[in-house]
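>>> fold the following, please.
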Amino acid sequence: PAAPRGPTATPGSSPQPCSAFPCPASFLIGIDAAGNPCRFTELGNTGHGWRRGTRDRVLIERPSHGALTPADLPIPPESDLNLSVVDVARPAGAVLATESWLRELLVGGEPLLLVTTATMPGLRRLETTLALLADHRNVSSAVVAVLGPRLARWPGQVRHSTGPRTSALEETGRLVAIPCDRRLAVTGPDTAPLPSAVVAAATTALELMPAADLKSPAAPFSARKGSTPR
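Presented below is the predicted three-dimensional model:
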């Protein structure tokens, strides 16, 4: 996810109010699908192509209608919250291929958190994504959350799947292992407290990310194309 106005946060664990913008092609993936729907408070349409709801202290804004391509996503509204998270929820290649605010956010140098798994396919996809993004932006400050065991406990096959860009991030301490939790794997995040080990790992990732200052995730794009919804 690219994160304007600050680094990323986990729904239900944020120390401060924050907003999240899931941008999936389907409503069934990404932040929008996390957790038990009964724990989600629906606030209704914003009138600008987004539906708004809350989960704990997280304001979640998701598209009112399906968006098959990034260009189909409506311009996000401005926010006065100190932290916004955009869940890209699409392959980087698909985002880069289409002119949209999501593409400009991804290539514009805003704080970037990539998420993968500690598996051979996961690390190969990570290296491919880093190489693709490196043609458009500096990826040396990206943070990678890796779901799985501590890096020192990776199996040899997984370790050998690490590419040069991934290794460079590891050398600067920008790979963060996120421990697997059986309950979360089944239920997803909800209003129950997150496991302390998960919170500690997420805090580490948060502290590694630089801050930004955008009123909207689409601010650079809106400056060229027109005003941002309020």
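>>> CA atoms for contacts and neighbours, from now on please.
Will do.
>>> name the nearest residue to residue 162, ignoring sequence neighbours.
On the basis of C-alpha to C-alpha, 6 or more residues apart in numbering, the spatially nearest residue to residue 162 that is not a chain neighbour turns out to be residue 123, at 6.0 Å.
>>> the one you found: which element?
Element membership of residue 123, judged by DSSP states H and E, is helix 120-134.
>>> report the buried residues of that helix.
120, 122-131, 133 (16 or more other C-alpha atoms under 10 Å).
>>> can you check stretch 134-152 too?
Of the residues in stretch 134-152, those with enough neighbours to count as buried (16+ other C-alpha under 10 Å) are 139, 141-148, 151.
>>> over to stretch 167-176?
Buried residues in stretch 167-176, defined by neighbour count with 16+ other C-alpha under 10 Å: 169-170, 174-176.
>>> adding distance to residue 100, write those out as JSON lines.
Compiled in JSON lines, the buried residues of stretch 167-176 are given as follows (distance: C-alpha to C-alpha, whole Å):
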{"residue": "169", "distance to residue 100": "28"}
{"residue": "170", "distance to residue 100": "31"}
{"residue": "174", "distance to residue 100": "28"}
{"residue": "175", "distance to residue 100": "29"}
{"residue": "176", "distance to residue 100": "30"}
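>>> rebuild those as TSV, extending it with secondary structure.
What follows is the buried residues of stretch 167-176, written out as TSV (DSSP: H, G, I helix; E, B strand; the rest coil):
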residue	secondary structure
169	helix
170	helix
174	coil
175	strand
176	strand
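>>> those residues: which two are farthest apart?
When C-alpha to C-alpha is used, the two most widely separated members of those are 169 and 176, lying 10.0 Å apart.
>>> please give me the structure for this one as well, since I'd like to look at both together:
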Amino acid sequence: MSSSTLNRGRGPTSRPYALEEVQAAVRALQAGEFRDARPITRAASPDGPTAEPRTAGRTPARADAADWTAQPGERVLAVIGTSGSCGASTVALAVALSAEQPARVVECCSASASGLAAATTAELGLHPTGWRQGRREQVLIERVCEVLAGVDEVPSPTPAAHTTQLTVLDIGWEVGQLTTTDSWVSDAVTSADQVLLVSTATVPGMRRLEGALELLVNHVGADVTDRTWVAVVGPRRKKWPRGVEGAGGPHARRALNSGRVVEIPEDRGLSIHGLDSRPVPPPLLAAAARAHTAGPDVDHDAHHDVVDEAGADELDLFADHDLTDQPADRSG
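Below is the predicted model of the structure:
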């Protein structure tokens, strides 16, 4: 064995450690620099005590983790999907597009999971802070341009451009990841003016909603329910299949009975194509507008019915709107 290397193991395929690597490892150990300092669960041994098992807790923030605080006058609305492909990005964009004040959507997920990559109608390029910016009508859309391994790697958003900015955070991470990782995204959900959970009118959707609400309450506190709304994608509530509404637990039932519910119509075109440069269906914008205008002083009963039954023929929020090209001549 060479005096400058230490054999890593036996066999012809083993790579020897360079002496410099060993010395660097010793210095790291002496400095207390460990990849994971938490004890690992080991089997009980008669020769000594057993190490304590790992317990579920919040992952500490990295030293270089980003930080962010909303500016005075900036309203923050956090949109969280309770499951993948439930329509959270679509709802987030629709809420911003239906706003009357200047609005932006900050998509916090990894670039590999983006639902807004094709939603802009004008690309503005890469911001120095690392956000890829685009625009759709009056809404600024900011997207992460890198693949992220965790929620603590999301860069902090750019400063609000207006004093009355509506910032819609399209979270893009599960609630469980938010509640167990220190990050500005987790803090923003905790302090957001409004949280909008997006689910589907299905039995699994209600179960996911119950789990998300329970995690939020345990993490933030019971008062989070006062500013948490639920957007349910599917048919109108009166037409939900039997057993759907009761599939969730007490948190879901309490949310559904609170009046803080937005019924989001299904759209066949969006289900097939996803968000792209084509117009967002007006019925979807009309439904999302209710979530934007919601607040602590809103009369829930006055807004409880999204559709006026007398005018349902003129505005059917729950009809399928096919975005594919239609033939010009429909005669015959």
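>>> among the buried residues of stretch 134-152 of structure 1, which are in strands?
Within the buried residues of stretch 134-152 of structure 1, residues falling in strands by DSSP state E are 143-147.
>>> tell me which residue of structure 2 matches up with residue 157 of structure 1.
Matched across to structure 2, residue 157 of structure 1 falls on residue 243, judged by TM-score structural alignment.
>>> report the contact partners of that match.
Residues in contact with residue 243 of structure 2 (C-alpha atoms under 8 Å, 6 or more residues apart in numbering) are residue 203.
>>> coming back round to it: out of the buried residues of stretch 167-176 of structure 1, which is nearest to residue 51 of structure 1?
Nearest to residue 51 of structure 1 among the buried residues of stretch 167-176 of structure 1, counting by C-alpha to C-alpha, is residue 176 at 32.0 Å.
>>> spatially, what comes nearest to the aligned partner of that closest one in structure 2 if we skip its sequence neighbours?
With TM-score structural alignment as the matching criterion, the partner of residue 176 of structure 1 in structure 2 is residue 262. Nearest in space to residue 262 of structure 2, with sequence neighbours left out and distances taken as C-alpha to C-alpha, 6+ apart, is residue 231 at 4.6 Å.
>>> please apply the same query to residue 221 of structure 1.
residue 101 (5.2 Å).
>>> how close does the one you found sit to residue 45 of structure 1?
Using C-alpha to C-alpha, to the nearest Å, we find residue 101 of structure 1 at a distance of 20 Å from residue 45 of structure 1.
>>> got it, and residue 219 of structure 1?
Note on residue 219 of structure 1: its distance to residue 45 of structure 1, by C-alpha to C-alpha, is 21 Å.
>>> who's more crowded, these two?
Set residue 219 of structure 1 next to residue 45 and count neighbours by other C-alpha atoms under 10 Å: residue 219 wins out with 23 against 15.
>>> map that one across to structure 2 for me.
With TM-score structural alignment as the criterion, residue 219 of structure 1 matches nothing.
>>> the helices in structure 1, which residues?
Remark: helices of structure 1, listed N- to C-terminal, are 92-96, 101-107, 120-134, 156-159, 164-171, 182-187, 196-208, 219-225; assignment by DSSP state H.
>>> make a markdown table from the ones you listed and add distance to residue 51 of structure 1 to it.
Formatted as a markdown table, the entries for the helices of structure 1 read as follows, by distance: least, C-alpha to C-alpha, whole Å:
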| stretch | distance to residue 51 of structure 1 |
| --- | --- |
| helix 92-96 | 22 |
| helix 101-107 | 18 |
| helix 120-134 | 30 |
| helix 156-159 | 40 |
| helix 164-171 | 36 |
| helix 182-187 | 23 |
| helix 196-208 | 27 |
| helix 219-225 | 19 |
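>>> now do the same for residue 52 of structure 1: its match in structure 2.
For residue 52 of structure 1, the residue aligned by TM-score structural alignment is residue 133.
>>> swap that for residue 69 of structure 1, please
So, by TM-score structural alignment, residue 69 of structure 1 is matched to residue 150.
>>> follow-up on the earlier one: so how far is residue 214 of structure 2 from the match of residue 157 of structure 1?
Residue 243 of structure 2 sits at a distance of 20 Å from residue 214 of structure 2 (criterion: C-alpha to C-alpha).
>>> repeat that for residue 183 of structure 2.
Here residue 183 of structure 2 is placed at a distance of 20 Å from residue 214 of structure 2 (C-alpha to C-alpha).
>>> sec struct for residue 79 of structure 2, please.
Here residue 79 of structure 2 is recorded as strand under three-state DSSP.
>>> near it, how many other residues are there?
Counted by other C-alpha under 10 Å, the residues lying close to residue 79 of structure 2 total 29.
>>> skipping adjacent residues, who's closest to it in space?
Here the nearest residue to residue 79 of structure 2 in space, its sequence neighbours aside, is residue 196; by C-alpha to C-alpha, 6+ apart that works out to 4.7 Å.
>>> aligned to that neighbour, what sits in structure 1?
Taking TM-score structural alignment, residue 196 of structure 2 has residue 113 as its aligned residue in structure 1.
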